[in-house]
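Undergrad: attaching a predicted model along with its sequence, questions to come.
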Amino acid sequence: MSYLKEFQAAASRTRKLGLDDVSLGRDGLVLDGAVLDAVETTGHIPFAQRADNGFNVNFGMFHMLAKKFHIPGATMTIGNVAVHGKMRFPATPAHFRKMVENQTGEENMGNYHLWTTLPGGYILDHAILSSLHKDGLAVIDETVPAQRFLYGLGDELEHGLTYHPMLVGLEFFVASATLDREALEYLMGERFPKQYS
């Protein structure tokens, strides 16, 4: 199944849970390399530490895209990632439904991945390459900003990566008790949390 079809299925699943109502523009939003490098250099977590801090890295970078760089149509995407067909996390759509029903999001943060989807099915992920590098699945030169993040069409990614969206939007984090409403509003507010500025 194509990335866009999986994204649409994730959006439908999200609506059925009574969470966000998200649709993705079909016209591709190609980000300029200078913008991507600028977003990358604003990150506060060193490349080597990103593998163990994927949630914080990609949540913070999503905030930077939406609030500081005003990139339209950026959508927080939650799910799983496979390398050459092998899933890296235990997450399935049923896991997310249970996290919402049982309010167990916080204790399950390490069981799924999050990234940004842009219109047209482009993926931006600032954590996965650190993880692949750490596991010996990719060689990354961390001194080159453009090598520290993944950006490309969801169906045309390097390193054998395929992304599998299961939910979209931000409401999952509150509904699953991963974050409370006040924390989410603070993290996504117009004023930058100090760690992201």
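TA: Yep, it's here.
Undergrad: for the rest of this, base every contact and every neighbour count on C-alpha atoms.
TA: Will do.
Undergrad: give me the buried positions along the longest helix along the chain.
TA: If you go by DSSP state H, the chain has its longest helix at helix 3-16. Along helix 3-16, these residues count as buried under the neighbour rule (16 or more other C-alpha atoms under 10 Å): Tyr3, Leu4, Glu6, Phe7, Gln8, Ala9, Ala10, Ala11, Ser12, Arg13, Thr14.
Undergrad: let's bring in a second one:
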Amino acid sequence: MSEAPVRERILAAVLHIIGTDGIAAVTNRRIAAQAEVSLGSITYHFPSQTDLLRDALLGFVTAETARLTELAEQYRHAGLSVQDAASLTEQVVRDLAFDAERMAPFELYIQAGRDPELRAAADECFAAYDTLTLTILEALGVPDAAAIAPTLVATIAGLQLRRLATGTVQDVSAAILRLVVPR
């Protein structure tokens, strides 16, 4: 872990701690131990816990949307139908392992409900997912894509939260098709 820049190691440690033991477990000593950095480097890079939590959430979503955008780009010119795209999304969801770092954003979204200082970051995260989804829906020729994208993001996030809570994978493909295919 010590080869990555200090700031990145701190943020990775924060996500790991949150995903493992929750936000209440985030202490500077625990972060320093996990990230293999000095205590002082934490406050040097992040003056407050809100700054730390915000940047951890935004960093995760930036990396995640980049990963998903790259995946979408691989299929941009493949001539996928809406059904094909829904099936591909289902496969991506099923293959996603919920390690500590992937559980952490859900904790942070809930924390944003309690901490108004985190709400702008949560809003920015959902806006990034909405934009990515809108781009994909428009490429697929889905009518009224701008109105559907936020609902589709919320549906997938909700199904993922349900998966986390219950351990069962829901039929994401069917949910997508119910939302985007006109009846």
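TA: Cool, the structure landed. Bear in mind that the values here come from a model prediction, so they are computed numbers and not experimental data.
Undergrad: quick TM-score on the pair, please.
TA: The TM-score (TM-score structural alignment, normalised by the length of the second structure) is 0.27; 93 aligned residues with a C-alpha RMSD of 5.6 Å.
Undergrad: mind listing the helices for the second structure?
TA: Using DSSP H, helices in the second structure cover 6-21, 28-35, 39-45, 49-75, 82-95, 100-114, 116-139, 145-166, 172-180.
Undergrad: got CSV for these, with mean neighbour count too?
TA: As requested, the helices of the second structure are arranged in CSV below (neighbours: other C-alpha atoms under 10 Å):
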stretch, mean neighbour count
helix 6-21, 21
helix 28-35, 18
helix 39-45, 14
helix 49-75, 16
helix 82-95, 16
helix 100-114, 18
helix 116-139, 18
helix 145-166, 16
helix 172-180, 17
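Undergrad: mind checking how far stretch 148-162 of the second structure is from the chain centre?
TA: 11 Å (C-alpha atoms, centre = their mean, to the nearest Å).
Undergrad: got a list of contacts for that stretch?
TA: Outside stretch 148-162 of the second structure, the residues that touch it by C-alpha atoms under 8 Å, 6 or more residues apart in numbering are 93, 106, 126, 129-131, 133-134, 137, 168-170, 172, 175-176, 179-180.
Undergrad: pull the number of nearby residues for Gln49 of the first structure.
TA: Neighbour count of Gln49 of the first structure, defined by other C-alpha atoms under 10 Å: 14.
Undergrad: for His133 of the first structure, same thing?
TA: For His133 of the first structure, using other C-alpha under 10 Å, the count is 18.
Undergrad: rewinding a little: same for the longest helix of the first structure, what does it pack against?
TA: Helix 3-16 of the first structure sits against strand 161-168, with contacts defined as 3 or more C-alpha pairs under 8 Å, 6 or more residues apart in numbering; DSSP states H and E.
Undergrad: return the set of buried residues in the strand it packs on.
TA: Applying 16+ other C-alpha under 10 Å to strand 161-168 of the first structure flags Leu161, Thr162, Tyr163, His164, Pro165, Met166, Leu167, Val168 as buried.
Undergrad: does the fifth one touch Gly79 like I think?
TA: Yes. Contact status for Pro165 of the first structure versus Gly79: in contact at 4.5 Å, counting by C-alpha atoms under 8 Å.
Undergrad: distance of the residue nearest the centre of the second structure from Gln74 of the second structure?
TA: Among the residues of the second structure, the one closest to the centroid is Val61, at 4.7 Å (C-alpha atoms, centre = their mean). Distance, Val61 of the second structure to Gln74 of the second structure, using C-alpha to C-alpha, to the nearest Å: 20 Å.
Undergrad: Ala121 of the second structure too?
TA: Here Ala121 of the second structure is placed at a distance of 28 Å from Gln74 of the second structure (C-alpha to C-alpha).
Undergrad: and for Arg178 of the second structure?
TA: Noted for Arg178 of the second structure: a distance of 25 Å to Gln74 of the second structure, by C-alpha to C-alpha.
Undergrad: kindly report the same for Ala86 of the second structure.
TA: In terms of C-alpha to C-alpha, Ala86 of the second structure sits 15 Å off from Gln74 of the second structure.
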